[in-house]
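Asks: just need the structure, nothing else, for what follows:
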Amino acid sequence: MRSYLDFEKPVAELEAKIEELRALADSGNAVAIGDEITHLETKSRRALSDLYTALTPWQKTMVARHPQRPHFVDYCAELITDFTPLAGDRKFGEDEAIIGGLGRFRGESVCIIGQEKGSSTETRLKHNFGMARPEGYRKAVRLMELASRFDLPVITFVDTAGAYPGIGAEERGQAEAIARSTDACLMLPTPNVSVIIGEGGSGGAIALATANRVLMLEHSVYSVISPEGAASILWRDPTRAQDAATAMKITAQDLLRFQIIDAIIPEPAGGAHRNPKAAINAAGDAIAASLQDLAGLSPVEIKRARADKFLAIGRKL
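Replies: Predicted coordinates:
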């Protein structure tokens, strides 16, 4: 069953009416209403297009958090063949918020790492809502070192509200683990491409998104703090999250303009959750194009290009 966001109410009403008319037509208790259904479908598509053409930053945040939006496991299942997950950080334990391993992307061997939020109550608890603990980032470092040893490109998928802020995580060195993961990204001698598929929250996202190419889905967000957190700090009022979302410039369109990301991946009309397969295939095409752009560069050139990219942020504006 489709879940609608608050601002999608006009579309929800139209689609409910369409389903009602279809049920009547199927029951055989109504006169021919095919033309009316076609008219309402056209009206619904137009309303949906108009809504998603003019989304506010807060509305984009809501879309990025949509529970039916495709998650990392969906991208992995669709884009990666022969996937072999690798677990544990060899220091403390396994963290289910970050999934990683080796596989093939369009015939090429790759290392793939992603943050998984979960799609049901059970899986959300299992994956801790995509909020990784230190062992998750240390596992990512282990995988990147493995990729370096076997000369494999690294593809990362970012979807997290932020790193887990619990006491245990802080006791085990959360900040140090994030810093080492960021450093591992920077020092990779092989190409790395990162895709922000939902929320890219704070250092928890940067730990995987320090890449040669950073891509964002059209309605994803990327920020140093959540809008609610920023509103609580700036105005001591979390209800002003909409104001914070606008002020922070967290949308893909803003970040491309500031040259913080490299490209925007278009989403199907109505967001990735309305047509997950199309969104995933578009992401696959963008990843393939990015890897092709980086093919042929030496390890030294790859590292230099990555470092120059991040050093240049904020200097060309």
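Asks: hey, let's count contacts and neighbours off CA atoms from now on
Replies: Fine.
Asks: count of neighbours near Gly173?
Replies: 14 (other CA atoms under 10 Å).
Asks: residues contacting it?
Replies: Taking CA atoms under 8 Å, 6 or more residues apart in numbering, we find Gly173 in contact with Pro134.
Asks: 10 Å - rerun?
Replies: Gly173 sits next to Arg133, Pro134, Glu135, Ala179 when contact means CA atoms under 10 Å, 6 or more residues apart in numbering.
Asks: do you know how far Asp237 is from Ala245?
Replies: Taking CA to CA, to the nearest Å as the measure, Asp237 falls 13 Å from Ala245.
Asks: the structure of the following sequence is requested for comparison with the preceding one:
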Amino acid sequence: MPEFHLEFEKPIIELKKKIEEMQKFSESNSIDVSDQIASLTERLNQMMNEIYSSLTPWQRVQLARHPERPYTLDYIEHMFTNFVELSGDRRFRDDKAIVGGFAKFQGKPVMVIGTQKGRDMKSNVYRNFGWPSPEGYRKALRLMQLAEKAEVPIVTFIDTPGAFPGISSEERHIAEAIAVNLRDMFNLRVPVVSVIIGEGGSGGAIGIGVGNRILIMENAYYSVITPEGCAAILWKDRKFAPQAADALQLTAEKLLSLGIADEIIPEPFGGAQRDYEKAAELLSGVLARHLSELRKLSGTRLREQRYAKFRAFGQFTDAAPEAEQPEEETVHDEAR
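Replies: A predicted model of the protein is given here:
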């Protein structure tokens, strides 16, 4: 796949090309331009710092969707061993947009489940562009119940724009499949850690996201709707997606402050797509700590903690009663 660049990264790419051209010129003409190259390199580092340290919510969304970003199977490859993929929902078919199976994490058995996108048109069609169908959620729940029988923790990776909204999906009851997952995940007696690694879109995300801990990658997002979908509803035009991203409070920092995410996982500078191994290493450390804490809790306590966590989402206050206005004094006109 050719290297992909986002719109806001173009100034960085242009400066990198200029540095490369100067290096080639120096080598081919035996002319020392090391001072100029050093100056441009320093300028490049400053530019990258300025851009990546002040990303807007919409730019975070773009990074979360970066086609070179690591997906579930990439993290499984870098973080887990002895992965055995399990397929099918035992009702209709196997949904390739959700993958899962037993694996070992740091030598201990776990069940790992996640949404999976493709890298090119062929693989994206195979994975349905990361949009799970009802059978995907039923497969995920089957694997979770299997993990409960085996008494092993569950790790879910979330990276989807949402559940597949097509007619075939509705015919096979996508809403019911997600609702059953929500209900039954609350009753699991083993630890559940959900990690948002890219897109966390709507019910498609929460269908495998009822965890005791919710972790989110630095440049991922988690939202009730995509910015484009929100813009289409509120402004009747998808071009207002950047404004919708601002309003949706969907960035990792906002989610942490609202108590929805439990921890932000830092990414390699510029995004997880720049270094898969480093991204997996950073995620592994945080995941190991949370699993270690949750393994100490009983099945009953895990269920209670998970239920209480989701019941606490959202903050509400009663509006103060309006101050009573003093009655206007009645002026009697004796002459009348």
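Asks: closest to Pro276 of the first structure among the contacts of Gly173 of the first structure?
Replies: For those, the closest approach to Pro276 of the first structure (CA to CA) belongs to Arg133, at 28.1 Å.
Asks: ok, now which ones touch that closest one?
Replies: Shown in contact with Arg133 of the first structure (CA under 10 Å, 6+ apart): 94-98, 163-166, 168-170, 172-175, 177-178, 204.
Asks: ditto for Pro165 of the first structure
Replies: By CA under 10 Å, 6+ apart, the contact set of Pro165 of the first structure is Met131, Ala132, Arg133, Gln174, Ala175.
Asks: let me know the secondary structure of it.
Replies: At Pro165 of the first structure the chain is in coil, as set by DSSP: H, G, I helix; E, B strand; the rest coil.
Asks: show me where the stretch 201-336 of the second structure has its helices.
Replies: 202-206, 227-234, 241-248, 252-257, 276-294, 299-311 (DSSP state H, counting those that start in this stretch).
Asks: same question but for the stretch 51-200 of the second structure, I mixed them up
Replies: Listed from the start of the chain, the stretch 51-200 of the second structure has helices (DSSP H, counting those that start in this stretch) covering 57-64, 72-79, 121-126, 134-150, 167-171, 174-185.
Asks: contact partners of the second one?
Replies: Judged by CA under 10 Å, 6+ apart, the contacts made with helix 72-79 of the second structure from elsewhere in the structure are 80, 82-83, 98-100, 103-106, 112-117, 156-159, 197-198, 276-281, 283-284.
Asks: mean offset of it relative to the first structure (after superposition)
Replies: After superposition onto the first structure, helix 72-79 of the second structure sits on average 0.6 Å from its aligned residues (mean CA distance after the TM-score superposition for the first structure).
Asks: how about that helix: buried residues?
Replies: Across helix 72-79 of the second structure, burial judged by 16 or more other CA atoms under 10 Å covers Thr72, Leu73, Tyr75, Ile76, Met79.
Asks: swap in the longest one?
Replies: Of the residues in helix 134-150 of the second structure, those buried under the neighbour-count criterion (16+ other CA under 10 Å) are 134-145, 147-148.
Asks: which of those residues sits closest to Arg213 of the second structure?
Replies: Among the buried residues of helix 134-150 of the second structure, Met144 lies closest to Arg213 of the second structure (CA to CA), at 15.8 Å.
Asks: how close does that closest one get to Ser28 of the second structure?
Replies: Taking CA to CA, one finds Met144 of the second structure at 60 Å from Ser28 of the second structure.
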